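Engineer: Need coordinates for the below:
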Amino acid sequence: MTGMKKKAAIIGGGVIGGGWAARFLLNGWDVAIVDPDPQAERKIGEVLANARRALPALYDRALPPEGRLSWHDDMADAVADADWVQESVPETLTLKHKVLGRLSAMAPAHAVIGSSTSGFKPSELNAEGARAIVAHPFNPVYLLPLIELVGEAETCTRASKLLRDVGCHPLTLRKEIEAHIADRLLEAVWRESLWLVKDGIATTEEIDEAIRMGFGIRWAQMGLFETYRIAGGEAGMKHFMSQFGPALSWPWTKLMDVPEFNDELVDLIASQSDAQSGHMSIRELERLRDDNIVGMLRALRRTKTGAGGVITAHEATLPAPVPGDLPGDLPVTGDRQVPTSWADYNGHMNDAEYLRAASDATDRFMEMIGADTDYIASGCSYFTVETHTRYLAEVHAGDRLRTTTQVIDGTGKRMHLFHRLVRGDGTLAATVEVMLLHMDLTTRATCNPEGIVAERLSRLAAAHADLPAEGSGRHVGQRSKPAVEPA
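Structural biologist: Sure, this is the predicted structure:
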């Protein structure tokens, strides 16, 4: 992401406001927060701590340096020079009128003023002269990409671009309607679930299992209509509708018959929920949720499916690793935060993930010398034939991990690389030595590289020839120093 640093003003903290702050801050924006709650700094600080742990784990490139976080009592001071102003005050229309009216008068003319409202329409929000649009997020805002936009077309267009710059997926509604799109769908499921509990058909845990063990995972990557299209088999959606359409008239739903929302129902739901999840604190549940979402989104990212496609597209906008002030300007072939999924039962990075980090570095180095996807498509590539890893220091989930690559040998068919994996504190965590051979993908036999690949590899090998490579050429069990024989 390029250009001048942008600023977001967050009006109202809490879970949603804190999530907005994290989304902007971790993508390099300056963030100003206004919240009268005396516990706001602590609460939002905890949200930020979770976000710092989770959001970078979605990416294999480092996010931009964090922006500057500031706290304000004066709303006018907070919104000065802001590019985005997000209102997340309680869902009371009179309060929103008051706050949005003031923000519309104070904020710069170019600033997008968004409301996190889950139910009110822009015409209702702006009834007393405000200029806000709906920018409705989903919790956790710093992980889930969907933002529903409703309002004036030109403003929604500008808002869409800004949101994509911070890794979101803006969805602009064609018409305004109460509760927008997603919450109307969720409300239908919620009402049915209340009846299932009230009628003794299922407990809260059983209903959650029905979602998370089945269609919840399915919906995460295909949604509703595409899922049903597949359910129609080779004949597709038309066949599905003809087969299951008549069920719409069957007595399967009580959506138009809402159970009385009384203390008895509230107590029933609350007691079952306590039995289901009461053994964990809210923060523990949040971290469990975040780890699960990260794992699912990273899986979706591999296939560029659903929300994974949003992450892939956003990652492409992040700066690729570049050489730093290192001896001989060794190319930086990896710079990332270690995801929680790389940690093992000992709490540190699993052995296999060191090799994964080195493999990613090898791929990046191949791109740098011209052995990229186009080169592979032309019929040649490098295959790994041998590796040797030295584990020198612990690496934990959340650590910054930077990889540099030195060419030991680049003659003929061989590409002999020496990767150094360095923690964010400067500690050398591991070295991974890799021997690769250049291959003809048609004959599956070795061959010499030609052209720009051979030239760049030879040039880098010459530049790195006089650099130390302590630890290269070792074998498993080799002692650091010769054993001293007794006299």
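Engineer: from here on, contacts and neighbour counts on C-alpha atoms
Structural biologist: Fine.
Engineer: Which parts of this structure are strands?
Structural biologist: With DSSP state E applied, the chain shows strands at 7-11, 30-34, 69-72, 84-87, 112-115, 133-136, 146-150, 169-172, 332-337, 380-391, 400-409, 414-423, 428-440, 445-446, listed in chain order.
Engineer: mind putting those strands in a markdown table, distance to Leu355 and mean neighbour count included?
Structural biologist: Output for the strands of the chain, formatted as a markdown table (distance: least, CA to CA, whole Å; neighbours: other CA atoms under 10 Å):
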| stretch | distance to Leu355 | mean neighbour count |
| --- | --- | --- |
| strand 7-11 | 39 | 28 |
| strand 30-34 | 36 | 25 |
| strand 69-72 | 37 | 15 |
| strand 84-87 | 42 | 26 |
| strand 112-115 | 44 | 26 |
| strand 133-136 | 41 | 28 |
| strand 146-150 | 34 | 24 |
| strand 169-172 | 33 | 20 |
| strand 332-337 | 13 | 25 |
| strand 380-391 | 8 | 17 |
| strand 400-409 | 12 | 24 |
| strand 414-423 | 10 | 24 |
| strand 428-440 | 7 | 21 |
| strand 445-446 | 24 | 14 |
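Engineer: another one to check against the first:
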Amino acid sequence: MSSAKKTAAIIGGGVIGGAWAARFLLNGWDVRLFDPDPEAERKMSEVLGNARHALPMLYEIALPEEGTLTHVATISEAVAGAVYIQESVPERLDLKHKVFAKIEASAAMKTPVGSSTSGFKPSELSEGAKHPGRIFVAHPFNPVYLLPLIEVVPGPGADEAAVGAAEAILKSVGLYPLRVRAEIDAHIADRFLEAVWREALWLVKDGVATTEEIDNAIRYGFGLRWAQMGLFETYRIAGGEAGMAHFIAQFGPALKWPWTKLMDVPELTDDLIKQIADQSDTQSGALTIRELERLRDNNLVAMMRALKQQGAAAGKLIAEHEETLARPAAEGALVRTIDRTVPVDWTDYNGHMNESRYGQVFSDAADAMMRLVGADPAYIESGKSYFTVDSRIRYLNETLAGQRILVDSQVLEGKGKKYRVFHRMKNEAGEELATGEQLMIHVDLTTRRSSVPDDAVLQKVEALAAAHAVLPQPDERELL
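Structural biologist: Below you'll find the model as predicted:
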């Protein structure tokens, strides 16, 4: 994808549509949003506030400059000139048909049109459309601004160029488009959720478990396994060294036992609905919906960042997306080495960034300064690198989760084996939060002893040191 701003049209700004808009906005897209709800702007503002808090925490560098959100009065205004369109109106087929007709009246013929529907098939959605091949299911999971899965279901006679273009767009904003091989009611993921939901309703109705006990069974047990391995890989491990075949041979017969009532649904009487609602209020009623959303988002960020550190599942996807984002560049005469958001898992019991994370910030800044002079991963792979042999950090002000931090770095010494760098960490208002100084020595990784850098690296270090020598220098009290 090019760096030029692109425009997405979002039709319907509820829980799902608003989160779609946030995902695009925070990845640098302009968004035109149509929703006739008089409260649409307020609701969108609240969803976007949560997204701004959470999504940047997944990454070690800043997301692109946020796009512009425009609330428009008509579908025609929303889709004209848009390169991607996402429909997220209520689950009524007649309403969706009316919306698609208005989209087709103003959108370019080849513009992909995704539907957030969880129940309708693309052949049903595209009935009566002039260009049915570019209408497809793009079913997301809440919150769309954090969870990456998008079930992509093309219909019969799909315009493969349009659907392929849509998948490329979805990938470019950090999503995972999962191509569903054939039309099927409820696609893939919701069929699992429906099965679990049916069984949960019976467990409550029969007095076996409360809503909280069912949720605890999921979040303290198999939910954690599913989050990083899914279903089949989890069960493959359960089969031991003999693998999946042994698991099925051992546990397959249990499928014929009368454990569940998955093909039956309890009647949702007023009494059962009240019972479930009362239990849910007891379980979670002390928190508002927005507070529950913030708790959910913080938990998801921490879990996905842990998966990212391991290069697994959703974390691997975030790391791959991060590689496509712009890296820090020179900021005037100094070097802007860090531009990122403080993640929630970096904070301690006082609510501010833990001391060790300041060290990580300045370590990451030093890595950026190494890459700047050519001591990049390829150079390290060749058997040479810089090691930090001395450092100092001064803590000046609190740094909080969700806060954007910027680090500007200056070379104080660059000759021979030495590479000495000074860093200033600030918030967006320019308030200084901390300073760090590092003395790095070039090392031969084969002998593990100091050595002179390659000529190309040394020349860049010396040139950068000379350019920074004419700049204002740190106060003596700030230095080692």
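Engineer: coming back round to it: just send the strands of structure 1 back as JSON lines, with distance to Ala357 of structure 1 too.
Structural biologist: Formatted as JSON lines, the strands of structure 1 follow (distance: least, CA to CA, whole Å):
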{"stretch": "strand 7-11", "distance to Ala357 of structure 1": "34"}
{"stretch": "strand 30-34", "distance to Ala357 of structure 1": "31"}
{"stretch": "strand 69-72", "distance to Ala357 of structure 1": "32"}
{"stretch": "strand 84-87", "distance to Ala357 of structure 1": "37"}
{"stretch": "strand 112-115", "distance to Ala357 of structure 1": "40"}
{"stretch": "strand 133-136", "distance to Ala357 of structure 1": "37"}
{"stretch": "strand 146-150", "distance to Ala357 of structure 1": "30"}
{"stretch": "strand 169-172", "distance to Ala357 of structure 1": "28"}
{"stretch": "strand 332-337", "distance to Ala357 of structure 1": "8"}
{"stretch": "strand 380-391", "distance to Ala357 of structure 1": "11"}
{"stretch": "strand 400-409", "distance to Ala357 of structure 1": "8"}
{"stretch": "strand 414-423", "distance to Ala357 of structure 1": "8"}
{"stretch": "strand 428-440", "distance to Ala357 of structure 1": "9"}
{"stretch": "strand 445-446", "distance to Ala357 of structure 1": "26"}
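Engineer: quick one: which of those strands is nearest Ile44 of structure 1?
Structural biologist: In terms of CA to CA, the element of the strands of structure 1 nearest to Ile44 of structure 1 is strand 30-34, at 9.7 Å.
Engineer: now the closest one and strand 7-11, what's the angle there?
Structural biologist: 20 degrees (axes from the mean of the first three to the mean of the last three CA atoms, to 10 degrees).
Engineer: so what secondary structure elements neighbour strand 30-34 of structure 1?
Structural biologist: strand 7-11, helix 14-25, strand 69-72, helix 75-79 (3 or more CA pairs under 8 Å, 6 or more residues apart in numbering; DSSP states H and E).
Engineer: Figure out which of these is closest to Ala107 of structure 1.
Structural biologist: Across those, closest to Ala107 of structure 1 is helix 75-79 (CA to CA), at 5.5 Å.
Engineer: what sits up against the closest one?
Structural biologist: 8-9, 11, 32-34, 71-72, 85, 103, 106-108 (CA atoms under 8 Å, 6 or more residues apart in numbering).
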